[in-house]
Structures are given as C-alpha cells and as structure tokens.
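Asker: the sequence and its predicted three-dimensional model are supplied below.
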Amino acid sequence: MATRQDVAKLAGVSPTTVSRVLNNNGYVSQDVRKRVEEAIRELQFVPNRVARSLRTQKCGQIACITHGLKNTFYAEIVQGIEEVALENGYTYSIYSTSVENEKYINLILEGFYDGLIVLTSSEFNNLVDSKKIREVIPTCFYWDLGYETKLPNVAVNLKKAMKNTTNYLLDCGHKEIVYLGYPKEGIEGVKENPRFLGYVDALKAKGIEVSSDHFLFVSNWNDTLTAGYEKVRELLDRGVSFTAIAACNDLMAIGAIRALSERGIRVPEDVSVTGFDDVEIAKMITPALTTVSLPKKEIGHTLMKSLLRQMNGEKLEGKIQEYESELMERETVQKI
C-alpha cells in the first residue's frame, strides 16, 4: 500500500507539500499540485483518515438532519450539500427526524462530527434546544423567513410563496380553493404554519370567506402521495363544492390529481391543482404540474458553505441568505 512518502518521492516534492494538497491547506503552485495529484492517482494512494483526524483534531465529517428523502425536495438540497462537502474534503451522514429515535442526537454531541446542518428545524427543536446544540457544534439551519432567530440560517419565505400561489388561482377566477397540507398550528411545536397563513391571507385580501370545508389537513409529516390521494377522496365523498386545490407539496398534489382522475374529474378542465417544491416528477406527469419552485441545490450549497465558514472559526448570526420562490405555470391550472 502506497504511503505519503511514496507520493512525495514520485512527484518530486516533500511529504509536507503532499499534505498541503491533500488538506487543501497552504499555498501550492498549480504545476506542483498537478504532479502530486497525478502521483496520487498512479499509486492509488488513500489517505489515512483516522491519522489525519488525530493530527488536525477534525473528523472530516458533517451530519445532516432531514425529514427524510422520500420527498425529493430534501434529496435535492442534500445533493447541493454533498457537492460542496466533497469539494472541501468532507463526507456526511444523514439522519431522519421522521423516525422516532433520538439516539442520533447523542452521537452528534459526542464529537463524531465537525458540523451539523438541520433541514427540519421545527422537528429538531422538539428534540433538543437548538441554541445549546450550537454551543457544542457549528450548526446551520434551513429556515422559514417568518420565524426570527439568531441561529445561522438560510431562509425562504413560505408564507409569501403560498400567498402568491393562491392569488394566482384567484386571478384565474377560482374562489372555492381547497387547502391541502398542515393545519394552522403546523407541525408539532410550530405555532403558525406559514403556508396555511399565506393561503388564508390571500383569500381574506380578496374578501372571500375562508371556509373550513375547504381545509384538507394532514397529520405530522404525512405529506405523501397517498395522503393527497386519500384526503381528496374524502373531500369528494363529502360532496363539497370546489374548483381548485392548493397543495403544500408536489407529492400531495399528484396524489390529489390521481383521486380526481379516478372520479372522472379532469385536471385542469374541471378542477385546477397547484403544488409546492417543483420536484422533478412535477414536470414529467401529464398534465405537468403548476407549482412553486425553490432553488433547492443552491440552498444546499449555501448551507454547506456557511457551515464551512463556522467550522473555520467565523461567527455567524441570523439570516445568511434569503432565497425567492418562483411560480412555475404549467398545465394544471385553467381560467374560469
């Protein structure tokens, strides 16, 4: 097995220079870096991660806490995190808060990771005090802009995004708009659900009565294809009049479309449907889903870059960057 000294000899440099290339630390000319990288490939040299961790007092790993990867919205953010992490010599582990298991919190706090990214801040706050976690490990959060915090975060205004979507449906002539998602109190531990509030604000601004008959609430983290399908079937069984559905994610919207189709209700000729997140399948189904697009991979890039800044000793507070949403007009909404 090749050693660092073997790489240095083949490249004609010192072992210290090899270390600088491996750790991306200190100046190395492009010509020398190229020789070292070629020697590494030729010798198939694999750095000893354990030895490096002892030497640098860093593990070279971060943890990412998410709701889970069934919804590819989170998967695309994680992809952005991964790209920046690997470029900077870090690997990562993913933990899911949709699993009722808090053991991973202890693992994170025991020092196995250099940093932490939290994509589901509301759930995470139910398990542990985020402020205390940050005192132990550099941490960055994906956050809704409606909640003020001093914790380092990358933010999106979900209330504004849903308000814009509901206004779009209203402008298309729809007045009986069904809301499909979490209730007003949102996920457990969240006092106000920004998407629901955006929906309500849009209706009230146009003087339209907000009717509980048009609320299709799902339980905690049950925002799936099946949930959308079953909730709309229940709505149809009740005989409630409606012309549009505003879903809180694309999976539920697609499930809703399936339920409507089974009852012979055409989308968008009979009922219009909008989603949220703009996951890949949204543009591939027929009809293609009108939805809210968020720059998911860019959010992941910013989260990881912000975490790197903290791990390098920089102190960050509050909102680091705010991302805007965009309504993608496709084929599931029709003017009436």
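Answerer: Now that the structure is in, tell me what you want to look at. Everything quoted here is computed from the prediction, not taken from an experiment.

Asker: only C-alpha atoms for contact and neighbour calcs from this point on.
Answerer: OK.

Asker: can you map out the strands along the stretch 201-336 of the chain?
Answerer: Along the stretch 201-336 of the chain, counting by DSSP state E, counting those that start in this stretch, strands occupy 215-217, 244-247, 272-274, 291-293, 319-323, 326-328.

Asker: give me the contact list for the last one.
Answerer: Identification of contacts with strand 326-328 by CA atoms under 8 Å, 6 or more residues apart in numbering yields Ala161, Asn164, Thr165, Asp278, Thr290, Thr291, Val292, Ser293, Leu294.

Asker: neighbouring contacts of the host helix or strand of the second one?
Answerer: Here Asn164, judged by DSSP states H and E, is contained in helix 158-171. Applying CA under 8 Å, 6+ apart, the set of residues contacting helix 158-171 from outside is 144-146, 177, 194-203, 244, 246, 274, 292, 325-327, 333.

Asker: A further structure is provided below for comparison with the first:
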Amino acid sequence: MEEPGRRRSVRLEDIAQRVGVSRSEVSRVLNNRLREGRSVGVEKQQHIRRVAQELGYQPNKAAQNLAQGRTDTIGLVVEPGGDYELSPHYHEIIGALTGTLSEFGLQLLLHSWKDNAADSLAQLARARSCDLLVLTDMRTDDPRPALLRAMNQPFVIRGTALEPESLAVGMDNHAVGKLAVEYLAGWGHRRIFFQNIGRDFRAGEGRYQGYLDACRGLGLEQSARYEDRVWGEEGLYAYTRSLFTQPDPPTAIFASDELGALGVLRALSDLGKRVPEDVSVLTCLNARFMRRILPTTTTILVRQHEVAAEVGRTVGRLLSGEPVERKQYYLSPLLEERGSCAPPAA
C-alpha cells in the first residue's frame, strides 16, 4: 500500500497511458533500443521523451542495465607478487581509475590472478560481470588480448599493446630508457649501470631499446652496463655492493623503480659512498607517495596516475558511445631533478 503523503514514482505504464502506446514501446524508446522499421516514428519518440520529462520519470538503473546487458562495472586485471602483494604502482592505478570511472557512473572491480592468467581471465569473461576489462603489465607474449577477442569481451590496455588494432594508453618506455642514459651522460658519466625491469614485459623491452639507442648514439656501448635479472630492494642492495668489488665500478646508477633505488642507496651508504659526490643515482617514480621516502632522489616521472586516469576517460567515452580511435596512445616521461646527480668525481 502506498504511504499517505508519499508521491508514487512514475512508471513506464504512466507514460504509455498518456502517449497512447504500449509499455514495451516506451521502454524501447527510453533505452534507445529502437527496431528499424517496426518502432514508432520520430514524432512519437519525441512525444514519449517529452512526457517522461514532464512527469519526472526516473529510470530504474538496475532494470535499465539488465535490459541493455550492462553492469556499469569495469574489471582491472592485476598480477600480484609473492603473498599476494601489489607493487606501489597499483596504488596509483587503482586510485586514478576508481575516481575517473565514477565520473561516468562506472565502478571498478579488482580481479587478480596468480598461476594461470588464461584460465582465470576466461572464467571472468564467461561470467559477463564486467562491461569491459582493463589489462595491465603486458608481457611480450601476452595471451590475454587474443583470448578476450575470441570470447567477444571488450578490453582496453593500460600499457603497450601487442597489436596495432588494440586500444591502449601507456607510458613511452622507449623514451624512459633513452632519457635515463642521456641525462646521466649529460653530467659527464660514461660508466653507467642501468637496471631494468624484465624484458619479458613490454615496458621492460621498451626501456631496453631506449637504453640501446642512447648508448649507440653516445658511444657508451663498452662503458655502460645493463642488468634485468635483479630487482627489488634486497636484490639491488646486494648487486650494488658487488659492483664495487669489480674494476671500474659505475659512477652513475639507474634503478628501474623506487624500491630498487632504496637498495642502491642503502648499499652506497654502507660502502661509504656519497650521493651524488661519489655516485649519481636516478630512478623512476611510480607512486607519488614514494616522494616522502626518496625526497632528494632525482626521478623520471612515469605518470602512473595520469596514464590510469586517461585509461578511465577512454573507457568512459567508449561506453558512452563516443567514437574512440583504436590505436596506441602514449604519454611522455617527465624529469624531476632533486639533487642526487652530479658530474663524476675527478
């Protein structure tokens, strides 16, 4: 029974009765599911929308989504590390995506996989619980895009795509690798140690190619050193110490992320090496909160928050029906100088 004094919400039947058409026809017009050659004409469609507005009709979002096959949910597919830990850059990605998607009335679902990406992703796609999936941390032989295409599951890549027909938004990692070498060489360094994320990642391969191009252009092929099999704070701590037991140790070190840079700085401190007087240190800033931990370390900003926000806007426009060209979009890295680099010691 309707409560006294409480206004009943306007139903599709009310609009249908006022206009003189069926309830189903009103539903099709208001949900933009018109049948070519079988729906009411343009004037009647306009009449339906006008009456709906006059009566103050508010669509039931859940019912509308059910009718349209929509969930208004976007899935972010992540790969956790040991003990299901997420790297600092996910802090930026999740925050930016959640905020940007909410502006389009969309919500974010976090989906993680541990052992078998293909099986986990196929299960998610079959459930049809997401309108679109966002893939991140792309591998050089990543099977996920082909799998999702075969299952007719829409997706957008946060990173570098494997194929030109994929829609992707990412950081120009070739530019990151090139900038790191050129910046340190600009201070006069030739014995540069470049630590990279694994080349099995598209980002790592991009940085490696940028590193090679810079070394060739500057004649550093023999003096620069490269490594991508060591990572993390403890890994870089031990490796940095080992570098200074060898002839011609580096005068400048590039660490691929903040945790690696912490290991480098600890090792140099334990070795009695001053930064930047004895050794210059450069790293990438993936998470903005890490500035508090590395306040005086010069960084290359890979703009994780901005990349993820642009992914969110792209997804929102796509699901709103706006035309979006399916191609690779890149943001460029930015350099933030904070005093950890200087000319090599005489």
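Answerer: Received, thanks. What you see is a predicted model; the values in this text were computed from it and never measured.

Asker: quick revisit: so which of the contacts of helix 158-171 of structure 1 belong to helices?
Answerer: Within the contacts of helix 158-171 of structure 1, residues falling in helices by DSSP state H are Pro194, Arg195, Phe196, Leu197, Gly198, Tyr199, Val200, Asp201, Ala202, Leu203.

Asker: translate the last one into the numbering of structure 2.
Answerer: Aligned counterpart of Leu203 of structure 1 in structure 2: Cys215 (TM-score structural alignment).

Asker: now that match: how far from Gln209 of structure 2?
Answerer: Going from Cys215 of structure 2 to Gln209 of structure 2 by CA to CA, to the nearest Å gives 10 Å.

Asker: which one's more surrounded, the two?
Answerer: Set side by side, Cys215 of structure 2 and Gln209 show more neighbours around Cys215, with 21 against 18, by other CA atoms under 10 Å.

Asker: and the helices in the stretch 51-200 of structure 1?
Answerer: Taking DSSP state H, counting those that start in this stretch as the test, the helices found in the stretch 51-200 of structure 1 are 72-87, 103-107, 121-127, 130-136, 158-171, 194-205.

Asker: now the last one on structure 2. Mean distance?
Answerer: Here the mean offset of helix 194-205 of structure 1 against structure 2 after fitting is 1.6 Å, by mean CA distance after the TM-score superposition for structure 1.

Asker: list the buried residues in that helix.
Answerer: Across helix 194-205 of structure 1, burial judged by 16 or more other CA atoms under 10 Å covers Pro194, Arg195, Phe196, Leu197, Gly198, Tyr199, Val200, Asp201, Ala202, Leu203.

Asker: repeat that for the fourth one.
Answerer: Judged by neighbour count (16+ other CA under 10 Å), helix 130-136 of structure 1 contains these buried residues: Ser130.

Asker: neighbouring contacts of that helix?
Answerer: Leu109, Phe124, Thr139, Leu151.

Asker: switch the cut-off to 7 Å
Answerer: Leu109 (CA atoms under 7 Å, 6 or more residues apart in numbering).

Asker: out of the strands of the stretch 201-336 of structure 1, the one nearest Glu82 of structure 1 is which?
Answerer: Glu82 of structure 1 sits nearest to strand 319-323 of all the strands of the stretch 201-336 of structure 1, at 18.9 Å, using CA to CA.
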